[in-house]
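Trainee: Here's my sequence, what's the structure:
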Amino acid sequence: MSCFKFLKMMMFCCNCIVFLGGSAILGVGVWVKVDGGSFLDILAKLAPQLKQLVNVGYLCIAIGAFLVLIGFLGCYGAVKENKCMLMIFFIIVLLIFIAQIAGAVVILAFSGLADIFITYIRIWAVKSIKDEYGDSSDITTLWDTVMNEFKCCGFNDFDDFTNSPFYNNSLNKYPKHCCKSQSNCFGGDINHSVMGCYNSLLDFLKTNTKILGIVALGICVLEFQCCGLNNYTDFIQSSYHKLKGRLYPKSCCHDPSSPHCDGFDTSDATIYPKGCFNAVITMIKKNSAVISGVAVGIAIIEMLAMVISLTLFINLFRIT
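Mentor: Just a heads-up that it's a prediction; the model follows:
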């Protein structure tokens, strides 16, 4: 029984700390959204480097509320010996644990994962053209549709079609998408200005992902001190630009309260010059081991929390 009481005390104390920490974060988030000016004045005196907190008030509210919920479930479940709350606490922590382990694995593999994936796609795409374009109706229709939609030629360029079934069966012709002439498309008729479909797809994504970028970048800017996906020009002609009349949001500025942060001053002294995509990728590659180590450390703590909550849950069943 003494061991049971010790576990109860540990469960209560640890979750009390989580509850208080979550309450503090929640309070900061509410303060920022209700009276950001006074919060910014105090923060400027105590920790000027944290001024960007004013841009993530809602994120602080969400994180704080979640921690308060977790802390409450753990504290109340332990003190009142409530089996239902202890089981809910266990399930939530288990889900977080699984997500963090998956995230740690992905981060460790991230530096090479994208290159491996792109290389695999490239090999498959070129092989499908070399072996089946002009022979398989499905593959031929697929590539014709892609090339017609993106105004491109092959995966890399026109040379992908050399020695393909289409090339061999049509007296060394290339698809019409690769040439200036739509009737006869031989090697001398190739339009070298037509990009490969891989590069064409990248251009398409860069052109049509600004809205998603704007939503995500507001969160990224606090940690990575960046602006836009590539730079501030990503916001030009966006919905934000048309609605607010500014070239960039205040989150792009070194000091959002500065008079120079007027939405038009694009000097490096006023706004962050680097884009968030490169900043995030660089940070992950540079600190992948540290990030994974922290995640594993947190995972160990979560495992202890799960063990304690499950032990209390089982002992309560035995007592009752």
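
Trainee: okay, CA-based contacts and neighbour counts for the rest of this
Mentor: Will do.

Trainee: separation between the nearest residue to Ser292 once chain neighbours are set aside and Leu53?
Mentor: Closest residue in space to Ser292, ignoring its immediate chain neighbours: Ala104 at 4.9 Å, by Cα to Cα, 6 or more residues apart in numbering. Here the criterion is Cα to Cα, to the nearest Å. By it, Ala104 lies 26 Å from Leu53.

Trainee: now swap in Gly112 and tell me
Mentor: From Gly112 over to Leu53 (counting by Cα to Cα), the distance is 33 Å.

Trainee: burial count for the residue nearest to Ser292?
Mentor: Ala104: 21 surrounding residues under other Cα atoms under 10 Å.

Trainee: Check which helices and strands the helix or strand harbouring it sits against.
Mentor: Using DSSP states H and E, Ala104 maps to helix 83-132. Packing contacts for helix 83-132, counted by 3 or more Cα pairs under 8 Å, 6 or more residues apart in numbering; DSSP states H and E, involve helix 57-79, helix 137-150, helix 165-169, helix 276-319.

Trainee: here's the other one to compare against:
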Amino acid sequence: MAALTGGEMCVKYLMFAFNFVFWLAGTGVLAVGLWLRFDHRTRNLFVAEDAPSGFYVVVCILIATGGLMMLVGFLGCCGAIQESMCMLGLFFSFLLLIFTVELAVGIWGFSVQSKVVDDVTQFYKQTYDKYKQDKEEALKEILHLIQYGLNCCGPFSTPEDLETPEETCPKREGLDVLITKSCPDAIEKFFTSKLHIIGAVAIGVGVIMILGMIFSMLLCCAIRKTQEIV
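Mentor: Below you'll find the model as predicted:
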């Protein structure tokens, strides 16, 4: 079997480098998913009764995709170093699958963005109304975490309408009382800022995946050529 040429060796190590970056990108996607899952401002949305399902699905997809990307990046690195056509073929197949899923999820995510915000807002309002009626400790804890986490108080737009019990809201003094932030507004702002981060990560990952598929095919062709030369 002939050895790879200088240019093909360059492709090999570029393949390794891009897969290492892809592995890091998978770590980033997984980190964003875990951040949304365990952030003190959002974690109760997963365990509470009537929790919004749209947000739960998006976060679970991010976590699963990030973990799979890390696995595939590791597979690509090993395939490049070992010059294994089998591993590189598996890498290309998994990468194409992930890219297709990411594209579909991205389109779906942008299409349901407003629904996710509406679901979370509705969940907050229902929790607020139930706590006013039942005074359950579990509901109080959820309100406390959401309102302290987002630095907001109540579903109302003006302080004059505010009826939320003070024990669930951030403590304010002086003129701060007059500029109390509405929780529905705070929820919308929070998820909009997260969407920008997720979108930026997704675009970067998509570019890396396309480059990875190109380099994997180039390297596979180079390895096959060397195997055919006796």
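
Trainee: TM between them?
Mentor: Scored against TM-score structural alignment, normalised by the length of structure 2, the superposed chains reach a TM-score of 0.51; 183 aligned residues with a Cα RMSD of 5.4 Å.

Trainee: Could you check the angle the helix holding Ala104 of structure 1 makes with helix 137-150?
Mentor: 100 degrees (axes from the mean of the first three to the mean of the last three Cα atoms, to 10 degrees).

Trainee: Show me which of Gly112 and Leu53 of structure 1 is the more surrounded one.
Mentor: Leu53 (22 against 11).

Trainee: was I right about that one contacting Cys220?
Mentor: No: contact criterion Cα atoms under 8 Å: Leu53 of structure 1 and Cys220 do not qualify, at 11.5 Å.

Trainee: what touches both of these two?
Mentor: Here Leu53 of structure 1 and Cys220 have no joint contacts, going by Cα atoms under 8 Å, 6 or more residues apart in numbering.

Trainee: just the helices and strands packed on helix 83-132 of structure 1: most buried one?
Mentor: Comparing these by mean neighbour count (mean count of other Cα atoms under 10 Å), helix 57-79 ranks first with a mean of 21.

Trainee: any residues touching that helix, and which ones?
Mentor: Contacts of helix 57-79 of structure 1 (Cα under 8 Å, 6+ apart): 8-9, 11-13, 15-30, 32-33, 82-86, 88-89, 219, 309, 312.

Trainee: Any chance of a ChimeraX selection covering the buried ones in the residues you listed?
Mentor: Remark: buried members of the contacts of helix 57-79 of structure 1, expressed as a ChimeraX selection using 16 or more other Cα atoms under 10 Å:
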select :8,11,12,13,15,16,18,19,20,21,22,23,24,25,26,27,28,29,30,32,33,82,83,85,86,88,89,219,309,312
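
Trainee: Please flag which of the contacts of helix 57-79 of structure 1 sit within helices.
Mentor: 8-9, 11-13, 15-30, 32-33, 83-86, 88-89, 219, 309, 312 (DSSP state H).

Trainee: State the helix or strand in which the most centrally placed residue in structure 1 lies.
Mentor: Taking Cα atoms, centre = their mean as the criterion, Ala216 is the residue nearest the geometric centre of structure 1, at 7.6 Å. If you go by DSSP H and E, Ala216 of structure 1 is part of helix 210-224.

Trainee: buried residues in the helix or strand that that helix is followed by?
Mentor: Next along the chain after helix 210-224 of structure 1, taking DSSP H and E as the criterion, comes helix 239-244. By 16+ other Cα under 10 Å, the buried positions in helix 239-244 of structure 1 come out as Tyr240, His241.

Trainee: residues making contact with helix 239-244 of structure 1?
Mentor: Contacts for helix 239-244 of structure 1 (Cα under 8 Å, 6+ apart): Ile211, Phe235, Arg246, Leu247, Tyr248.

Trainee: Not counting stretch 108-118 of structure 1 itself, show me its contacts.
Mentor: Ile284, Lys285, Ser288, Ala289, Ser292.

Trainee: what about 7 Å?
Mentor: With contacts defined as Cα atoms under 7 Å, 6 or more residues apart in numbering, stretch 108-118 of structure 1 is touched by Lys285, Ser288, Ala289, Ser292.

Trainee: what would these look like in CSV with distance to Asn169 of structure 1?
Mentor: Shown next, in CSV, are those (distance: Cα to Cα, whole Å):
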residue, distance to Asn169 of structure 1
Lys285, 47
Ser288, 51
Ala289, 53
Ser292, 54
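
Trainee: ok, of these, which one's closest to Met1 of structure 1?
Mentor: Ser292 (37.9 Å; Cα to Cα).

Trainee: Just tell me what Trp23 of structure 2 corresponds to in structure 1.
Mentor: Matched to structure 1 by TM-score structural alignment, Trp23 of structure 2 sits across from Phe19.

Trainee: Which residue, neighbours along the chain excluded, lies closest to Glu8 of structure 2?
Mentor: Ala222 (6.5 Å).
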